[in-house]
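Enquirer: Structure, please.
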Amino acid sequence: MHDNRPHALTPDSLPETITRYLKAHRAHDIATAITAFTSDATVTDDGTTYEGTAAIEQWLSRSASEFTYTIELTGAQQTDATHYSATHHLEGDFPGGTIDLHYRFTLRDHLIEQLVIAP
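Expert: Sure, this is the predicted structure:
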């Protein structure tokens, strides 16, 4: 019997693909960030879904330039072999100034197939 409740991980024990994406995203390194996704990946951010690497690349470019903020990885969880989440605390010049965002990852073949970002 499998226990499908999320369990806490240390942020540095997240899969390499997720860590690579998060570090590249933080550094605004879009070329590296995009290598973490499958070709048919989807990203849902702020209620909008971006499908495929070209759309995700545009989303990454826009999110890198829209606001100035600091981002700190404050927690990580694993639900099962392919589902992970990472919690980030952001502070910056966006509306509200601070927010905790949950990045929910679904992996396929060691790449990110789906990423959902929501408070």
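Enquirer: From here on, just use CA atoms for contacts and neighbour counts.
Expert: Noted.
Enquirer: For residue 70, I want the exact helix or strand it lies within.
Expert: strand 69-80 (DSSP states H and E).
Enquirer: and that strand, what other elements does it pack with?
Expert: strand 7-9, strand 83-92 (3 or more Cα pairs under 8 Å, 6 or more residues apart in numbering; DSSP states H and E).
Enquirer: Run the angle between it and strand 83-92 for me.
Expert: Direction vectors for strand 69-80 and strand 83-92, defined by axes from the mean of the first three to the mean of the last three Cα atoms, to 10 degrees, enclose an angle of 170 degrees.
Enquirer: Alongside the first, I'd like the structure of this one:
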Amino acid sequence: MDDLTLPAAIAAFITATNAADSDQFVAQFTPDAVLDDWGTTYNGPTEIAKWNQTDNIGKQSHFELEDFTQDNAMTWTVQLNVTGNGFNGTSPFRMTIKDDLLVRVEILPD
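Expert: Here you go, the predicted structure:
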């Protein structure tokens, strides 16, 4: 990794997942946020909280940061190694920040 610093909302997305803190996880998203998991979209904190229970913390996911790049002023691509009782493997997450919160998270097929 280079000298870039990961935005606080992205760091909290990872640490909240690893700590199984669902409230903190959902708190990282704006009210109009979108989470796109390989083409299935979840709109707003209520739907993102459901995804969190069915596909993330509810599956005891653990994220290990592999690498990250800053794509533009607001968007980052973060390579996460995911382990748990759901998806296991490395996947790129494209994350867009607005007002220090996540406005869009797109989980891309590797």
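Enquirer: thinking again about what came up before, compare the helices and strands packed on strand 69-80 of structure 1 and give me the one nearest residue 116 of structure 1.
Expert: Proximity to residue 116 of structure 1, assessed across those by Cα to Cα, is greatest for strand 83-92 (9.3 Å).
Enquirer: mind listing what's buried in the following helix or strand past the closest one?
Expert: Sequence-wise, the next helix or strand beyond strand 83-92 of structure 1 is strand 98-108, with elements assigned using DSSP H and E. Buried positions in strand 98-108 of structure 1, judged by neighbour count with 16 or more other Cα atoms under 10 Å: 100-107.
Enquirer: so strand 98-108 of structure 1 versus strand 83-92, what angle?
Expert: Angle between the axes of strand 98-108 of structure 1 and strand 83-92 is 150 degrees (criterion: the same axes, to 10 degrees).
Enquirer: Now do the contacts for residue 60 of structure 2.
Expert: 20, 84-86 (Cα atoms under 8 Å, 6 or more residues apart in numbering).
Enquirer: Can you point out the buried residues in stretch 41-49 of structure 1?
Expert: Per 16+ other Cα under 10 Å, stretch 41-49 of structure 1 contains these buried residues: 41-45.
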